[in-house]
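1. kindly generate the corresponding structure for this input.
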Amino acid sequence: MDFSPTMDDTSGGRDRHTWTARHYRPPWWLRGAHGQTLAGKFLRPAPDSMLETERLETSDGDFLDIAWMPETDPNAPLVLVLHGLEGHTRRGYMVQTFLALADCGMRAVGMNFRGCSGEMNRKPRFYHSGETEDLGFVFGLLRRRFPTRPLMAIGFSLGGNILLKFLGERGANDTPAFSAAVAISVPYDLSAGADALERRGMTRVYAGYFLRSLVGKVRAKKEILANVLDLEAVWASATIRDFDDAATAKLHGFAGAEDYYHKSSSRRFVQSIRVPTLLIHARDDPFLAAAALPLPTIEANSFLTLVLTDRGGHVGFLEGGLPWNPTFWVEEQIASFLVHCHQGASTTNPDATPILPGWVDPNTENL
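-> Model prediction:
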């Protein structure tokens, strides 16, 4: 794909930035929210032999590991991709996104948050849902290395919250960091997301999985954290909220879990985003109910495009007629949107609902 001709889309506006999402059709064999969520994790192949890891030394004496896809077209956008809570760059949804971008001629680079690349970071601090300094550090490095190349960004779940907060913090008062962005299954309201993970049933299973991983990281660094945290309170954490109160908040300068959730939730920042940004969310996302989405704020911002599907779970969105050969709708939409933003070309599809920035796509199964 030739990326030589470009068009500046950063000014946004409903009259200039049109794009069409292909209608999402959940397969007959995978219609439930939890099935989609689990299948999204276990049925996405993750071939990672093509990834090359680079270690970046940070100014505070720590490090970040980033993973590069091979170069494609040096005129094409470079796309930074952020993973979710306790994820990493070799997760299936990350690798499938890298491959979808490569199919369109774009090069991806994945960012591992501190302590997520398979090696524990050096400093007491970790990462959290509102930590944008490391993202700013990586963005600055990419901009210095590629001063004229278009930079775009994608964030999944927690990574999407970080990305939206970062974009909102920069707002209209600075040169846009990225020329376009996509955020998938974002917990816009972190307190509501914590509430969702405290419900009975499968959501408690998800919470237990995350909690074991997070507490395990504190155990791995207990020698350097013993004088920073009340470790007994960390070990006693029964919920994500308990852990955030005992560890996340104290390690990162918040008064407690609620203070952390309030200051870090991306819903407080989306109104200030001035970069064409695609938001994809499922109404049945078990990590955040659709009622917690900041819909009026999104609708009022002409730089935002929301695709809200009835089904899809959390970072699921699988399609396909057979369980052993699924296809990945969300990766396709990500690549389509970013190609459109870069080329300034209008994408049409008679089987889809036209989307304009600020519009909410009903995308119901009966369309």
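2. alpha carbons only for contacts and neighbour counts from here, please
-> Noted.
3. what segments of the stretch 201-350 of the chain are strands?
-> Shown for the stretch 201-350 of the chain, the strands assigned by DSSP state E, counting those that start in this stretch span residues 277-282, 304-309, 318-319, 327-328.
4. tabulate those (a markdown table), appending mean neighbour count.
-> Listed next are the strands of the stretch 201-350 of the chain as a markdown table, based on neighbours: other CA atoms under 10 Å:
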| stretch | mean neighbour count |
| --- | --- |
| strand 277-282 | 25 |
| strand 304-309 | 25 |
| strand 318-319 | 26 |
| strand 327-328 | 18 |
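5. so which of the ones you listed gets nearest Arg90?
-> strand 327-328 (16.4 Å; CA to CA).
6. which other residues reach the helix or strand harbouring Leu64?
-> Counting by DSSP states H and E, the element that carries Leu64 is strand 63-68. Outside of strand 63-68, the residues within contact range by CA atoms under 8 Å, 6 or more residues apart in numbering are 51-58, 89, 108-114, 117, 121-122.
7. so after it, what's the next helix or strand?
-> strand 78-82.
8. next, the angle strand 63-68 makes with the following helix or strand past that following strand.
-> Tracing the chain past strand 78-82, the next element assigned as helix or strand by DSSP H and E is helix 92-103. Per axes from the mean of the first three to the mean of the last three CA atoms, to 10 degrees, the angle that helix 92-103 makes with strand 63-68 is 50 degrees.
9. sequence B follows; please return its structure for comparison with A:
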Amino acid sequence: MEWFGRAHINFTTSPKSLGLKGKDGKETDLLEICRATVPPCQLNPLLFNGHAQTMWTATKSHGPPLHYRRKIFEADHAEFNGSFAVDFAVTDPALRDKADDTLPPRTAYFTDDELSALGSDDDRPMLVILHGLSGGSHEVYLRYAIAPLIDSGKWEACVVNSRGCANSKITTGLLYNARATWDVRQTIKWLSKTYPNRPLFGLGFSLGACILTNYLGEEGTTTPLKAAVVVANPWALHISSKMLQSSFIGHNIYQRALGNSMKALSSRHKDELDKYTNIDTAHLLSLTYLYEFDRAYQCPTWGYPTEEAYYRDASSSDALLAVRVPLLAINAEDDPIASRLALPYAEAAVNPYTVLCTTSLGGHLGWFEVGGGRWHAKPVCNFLNRMAFEVDLDSINDNNAHRERAYGNPKHGTNFDPTRRKMHVKLNK
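-> Here you go, the predicted structure:
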């Protein structure tokens, strides 16, 4: 039993965790690093359960101020064309004195001169961040997590905004879904080319955590990312959705709130949806719950027969099996949106590249401490700093047991590919 907000912390990983070596030559492993970088979880005792923690996120909290410059990318995928926005954190006073009223607070577009000056051969670590459903670079939970890294002066960071989010414009009828890995893939490829000496790291929240995990599974050993953290991943979307629909609070508060956020997003892009799709936008904008939105938009857009088929196909619990970079996954067991019943304990227990860290308290992207701080920022920053500055990133040693996707029974010629999906997507690697 938790006492005055003190949450229990558990770690799940393979019996033989991924072998690593410090830059000082000392042998270690991924589990040891995670245990050392995840601090005790002491939360505000007045927010005593997952509902209280989650609902408190709706209060007006300014959070750490971060400034961004926005770059618009034209998608390089033939089938999923269109544009998307990436916001780069900036600390240069010359770049922080502007803001565009059409964008989120403290955000402005790069000027043409600034865009032409992008790129360097420095070796500062670069963090690629994915936000939650209908969010963006302005989200408070995101800024709490990355502000210490940016303020330290040792990190660079950018946020890949899902199409249409954070006041970005769409130029086709495509928004995004939980399988929408192509924009983050393109961004990472661009960063690798533009900053060839920077080690790249990933960080995802909620739906963005699902997208990032799917990306990591699809890429396997070929991703340029050196390590990643995913926070409050819903993992098995069909389970989390059913759990929300099965309770009064889940259905009438969370499903309604999530549905309203997607309805508002669709309303902002109604002209494009009317122009480029056959979606009945009048019907779409009359809906109330998230699963109704997914049925009315995601299914016809991506060809799924039902929202349940979409949820099963877009879930990232199987993709976790194919991750081949050090990954710390953080979830609260009392999260009412990313249900405890969806947590991939079994998958984490067979992949030495992953550690699933669960706290008994915290809600969905809550983890509020006394005084308003957010606990999740501490393990995120600690882990990333440890991996970037203290671990020899070329020292991975798992005896090659999991280098390739090797699930199945060779004796009978069977094979299981964790990233094989029913929605066939050419990756454009």
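10. TM-score of the superposed pair?
-> Scored against TM-score structural alignment, normalised by the length of structure 1, the superposed chains reach a TM-score of 0.83; 330 aligned residues with a CA RMSD of 2.4 Å.
11. now the counterpart of Ala348 of structure 2 in structure 1: how far from Leu306 of structure 1?
-> Aligned counterpart of Ala348 of structure 2 in structure 1: Ile298 (TM-score structural alignment). To Leu306 of structure 1, Ile298 of structure 1 is 7 Å away according to CA to CA, to the nearest Å.
12. re the thing from before, of all the strands of the stretch 201-350 of structure 1, which lies closest to Leu85 of structure 1?
-> strand 277-282 (16.6 Å).
13. that closest one against structure 2, how far on average?
-> In the superposition against structure 2, strand 277-282 of structure 1 averages 0.5 Å from its aligned positions (mean CA distance after the TM-score superposition for structure 1).
14. which part of structure 2 matches that strand?
-> So strand 277-282 of structure 1 sits over residues 327-332 in structure 2, by TM-score structural alignment.
15. that stretch: how far from the chain's middle?
-> Remark: stretch 327-332 of structure 2 is offset 11 Å from the chain centroid, using CA atoms, centre = their mean, to the nearest Å.
16. and stretch 239-259 of structure 1, by the same measure?
-> Its chain's C-alpha centre lies 21 Å from the corresponding centre of stretch 239-259 of structure 1 when counted by CA atoms, centre = their mean.
17. what lines up with Leu200 of structure 2 in structure 1?
-> Aligning on TM-score structural alignment places Leu200 of structure 2 opposite Leu151 in structure 1.
18. count the residues that sit near its match.
-> By other CA atoms under 10 Å, the residues close to Leu151 of structure 1 number 23.
19. re the thing from before, now intersect the contacts of strand 63-68 of structure 1 with the strands, please.
-> Among the contacts of strand 63-68 of structure 1, the members falling in strands (DSSP state E) are 52-57, 108-111.
20. which of the residues you listed are buried?
-> 53, 108-111 (16 or more other CA atoms under 10 Å).
21. which pair in the residues you listed spans the largest distance?
-> Farthest pair in these (CA to CA) is Thr53 and Ala108. Separation: 12.3 Å.
22. which stretch among the strands of the stretch 201-350 of structure 1 comes nearest Lys41 of structure 1?
-> Nearest of the strands of the stretch 201-350 of structure 1 to Lys41 of structure 1, taken as CA to CA: strand 318-319 at 10.5 Å.
23. onto which residues of structure 2 does the closest one map?
-> Against structure 2, strand 318-319 of structure 1 falls on residues 368-369 (TM-score structural alignment).
24. ok, back up a step: and the buried ones among the ones in strands among the contacts of strand 63-68 of structure 1 as JSON lines, adding distance to Gly35 of structure 1?
-> What follows is those, written out as JSON lines (distance: CA to CA, whole Å):
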{"residue": "Thr53", "distance to Gly35 of structure 1": "32"}
{"residue": "Ala108", "distance to Gly35 of structure 1": "28"}
{"residue": "Val109", "distance to Gly35 of structure 1": "29"}
{"residue": "Gly110", "distance to Gly35 of structure 1": "26"}
{"residue": "Met111", "distance to Gly35 of structure 1": "27"}
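25. out of these, flag the one nearest to Arg22 of structure 1.
-> Using CA to CA, these come closest to Arg22 of structure 1 at Ala108, 22.8 Å.
26. ok, and the closest non-adjacent residue to whatever residue of structure 2 lines up with that closest one?
-> Counting by TM-score structural alignment, Ala108 of structure 1 corresponds to Ala157 in structure 2. Take Ala157 of structure 2 and drop its neighbours on the chain: the residue closest to it by CA to CA, 6 or more residues apart in numbering is Leu127, 4.5 Å away.
27. again, but for Arg185 of structure 2
-> Here the residue nearest Arg185 of structure 2, using CA to CA, 6+ apart, is Tyr215, at 7.3 Å.
28. so who does that neighbour touch?
-> Contacts for Tyr215 of structure 2 (CA under 8 Å, 6+ apart) come out as 181, 184-185.
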